[in-house]
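Colleague: Please work out how this folds:
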Amino acid sequence: MDYLGIDLSCATGSLRNGEFPAKDCLLPLITKLLGYFLVAASMTVKLPQIMKIVDNKSVRGLSIAAFELEVPLSVTTWVRAILYFALAPTVFAGQIDPLVFEALYASKHLIFLSARIPQIWKNFRNKSTGQLSFLTCLMNLGGSMARVFTSIQVNAPFTMLLGILLAVFTNGIIMSQILLYRTKEKEETLVKDKKIS
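Modeller: From the prediction side, this is the model:
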């Protein structure tokens, strides 16, 4: 029984017999389901951030550089696309050395760090996360943590796992900043309200 590339026969067979599916059956199933969930969630991850900006009519505390690097709309996007299309036939034909391929893949980690570090620095400098969406950041952190699990299950190359661990680390820093600075902001608001009354 194959549905959307997921083999459900071992799990359904075990459940019919009143048994819990074995680890070697369950882990690939969870990995596939998580993969599909991550793809679906990635299409909506920026929606809470957009809604927060629209509701508050403010981008206070958001790093423009971080968003530009995360969603590049410049000439570099076109250059990158041309390079991908130029290299793709060679990669798919197996004509590129695996080490070169991993080096090319690893270069995207620099872009990812360049997108996260400006936001982390701005939060630290301002001691505030401004209009940064808690839900979007939580989804980013949860998604990167789930990708660690799925990458280990499919024996992903080290460079891919390294990138995902960097994502967990940087997304974790941003989430901790949100929790830390918002708690401080609430405490400061309570103190101001007491002084006024």
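
Colleague: contacts and neighbour counts: CA atoms only from here.
Modeller: OK.

Colleague: contacts for stretch 122-132?
Modeller: Here stretch 122-132 makes contact (C-alpha atoms under 8 Å, 6 or more residues apart in numbering) with 49, 52-53, 56, 58-63, 177-178, 181-182, 185.

Colleague: Among those residues, the buried ones, what's the PyMOL command?
Modeller: In PyMOL, a selection of the buried entries from the contacts of stretch 122-132 looks like this (16 or more other C-alpha atoms under 10 Å):
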select buried, resi 49+52+53+59+61+62+63+177+178+181+182
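
Colleague: ok, residue 13 - contacts?
Modeller: Neighbours of residue 13 in contact, by C-alpha under 8 Å, 6+ apart: none.

Colleague: same thing with residue 145?
Modeller: Residue 145 sits in contact with 164, 168, where contact means C-alpha under 8 Å, 6+ apart.

Colleague: Look up how far residue 6 lies from it.
Modeller: Plainly put, residue 145 is 22 Å away from residue 6 if you go by C-alpha to C-alpha, to the nearest Å.

Colleague: quick one: which of the contacts of stretch 122-132 is nearest residue 43?
Modeller: residue 49 (12.8 Å; C-alpha to C-alpha).

Colleague: From the contacts of stretch 122-132, pick the one nearest residue 10.
Modeller: Among the contacts of stretch 122-132, and counting by C-alpha to C-alpha, the member closest to residue 10 is residue 49, at 40.4 Å.

Colleague: Could you also give me the structure for this next sequence, so I can compare it with the first?
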Amino acid sequence: MAEQVVIEKASSFMDPFKGVLLTYLIPESCYDELFLNFNFLHVPCLKILLSKGLGIAIILGSMMVKLPQILKMMGAKSGEGLSFQSVLLELLAITGTMAYSIANKFPFSAWGEVLFLMLQTVTIGFLIQHYGGRSGRGFLFLIVYFGLLVVVLSPVTPMSVVTTLQAFNLPAVIVSRLIQAATNFRNGHTGQLSAISVFLLFAGSLARIFTSLQETGDALMAFTYVISSACNGIIALQVLYYWNSSAERKKKKKKKKRE
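Modeller: Next comes the predicted model:
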């Protein structure tokens, strides 16, 4: 009897949150298990809750993950140290993941961040061209990319093409990061590369390994994020390695301006 009273009180307390929890985080069976039966050690439900929570956190974080990079470029009015070829390959990987996820009807929480990453990456690509004195090429790049995106996401594109695009993610991610790593190595510094954006991308790709396995069960997507994490880790290590040289370079530039 006492147990029934506790369950009823818990149910009335959780009622205002039930709709949100069932819509975005957990199925009804897990809602009952965790919040009515207080079985907080129910592993399958905890995995679902953790995966959904991480997915939503990644999506929210992705809205701003490359914003520090964009602001840094705009503040310096320079795209120094950033590779446009790397941006193009990254866009190929992002577009492939988005098209593959939409075609397979994966939940938005499993891939939503790529939408915001795409918009920010396109902006960075345009700024590289703009600050390099090639604004016309920058606008052409925007028109061509969004035109191709509409075609890829439309029903006209066969599923086999979408799957091939997703398969190309691995080489695209690897080559894009290696190009950026080579640029950093050649310059001896990371230029206008934002440390905040680099570390957020690294953390996000690591978390996506778990959420991909949990929410989609798609080995291809999960393996893509494993490779992406390793490549993002290389760039993150370079940011740490060149930290002092980048700081010294900024001091020298300030001295030259004063002179």
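
Colleague: what TM-score do we get after superposing?
Modeller: Once superposed, chain against chain, the TM-score is 0.75 (TM-score structural alignment, normalised by the length of the first structure); 179 aligned residues with a C-alpha RMSD of 2.9 Å.

Colleague: Trace residue 159 of the first structure over to the second structure, please.
Modeller: For residue 159 of the first structure, the aligned position in the second structure is residue 220, judged by TM-score structural alignment.

Colleague: Does its match lie in a helix or a strand, and which?
Modeller: helix 219-241 (DSSP states H and E).

Colleague: Mean deviation, that helix versus the first structure?
Modeller: Compared with the first structure after fitting, helix 219-241 of the second structure has a mean deviation of 0.8 Å; criterion: mean C-alpha distance after the TM-score superposition for the first structure.

Colleague: elements contacting that helix?
Modeller: helix 169-187, helix 195-215 (3 or more C-alpha pairs under 8 Å, 6 or more residues apart in numbering; DSSP states H and E).

Colleague: So for residue 43 of the second structure, which of those helices sits nearest?
Modeller: Nearest to residue 43 of the second structure, of all these, is helix 195-215, at 12.5 Å by C-alpha to C-alpha.

Colleague: average offset between the closest one and the first structure?
Modeller: Mean deviation for helix 195-215 of the second structure: 0.9 Å (mean C-alpha distance after the TM-score superposition for the first structure).

Colleague: Could I get the full set of helices for the second structure?
Modeller: 2-24, 28-31, 43-62, 67-76, 84-103, 113-131, 135-153, 159-167, 169-187, 195-215, 219-241, 243-258 (DSSP state H).

Colleague: quick one: the last one to helix 219-241, angle?
Modeller: Helix 243-258 of the second structure and helix 219-241 are oriented at 60 degrees to each other (axes from the mean of the first three to the mean of the last three C-alpha atoms, to 10 degrees).

Colleague: Remind me what helix 243-258 of the second structure packs against, helices and strands.
Modeller: Using 3+ C-alpha pairs under 8 Å, 6+ apart: helix 243-258 of the second structure touches no other helix or strand.

Colleague: same deal with the shortest one?
Modeller: Under the contact criterion of 3+ C-alpha pairs under 8 Å, 6+ apart, the helices and strands touching helix 28-31 of the second structure comprise helix 2-24.

Colleague: Need the residues that contact the helix it packs on.
Modeller: The contact list for helix 2-24 of the second structure (C-alpha under 8 Å, 6+ apart) reads 28, 31, 35-37, 52.

Colleague: how about the spatially most central residue of the first structure, what does it touch?
Modeller: Nearest to the mean C-alpha position of the first structure, counting by C-alpha atoms, centre = their mean, stands residue 140 at 4.0 Å. For residue 140 of the first structure, the contacting residues are 45, 171, by C-alpha under 8 Å, 6+ apart.
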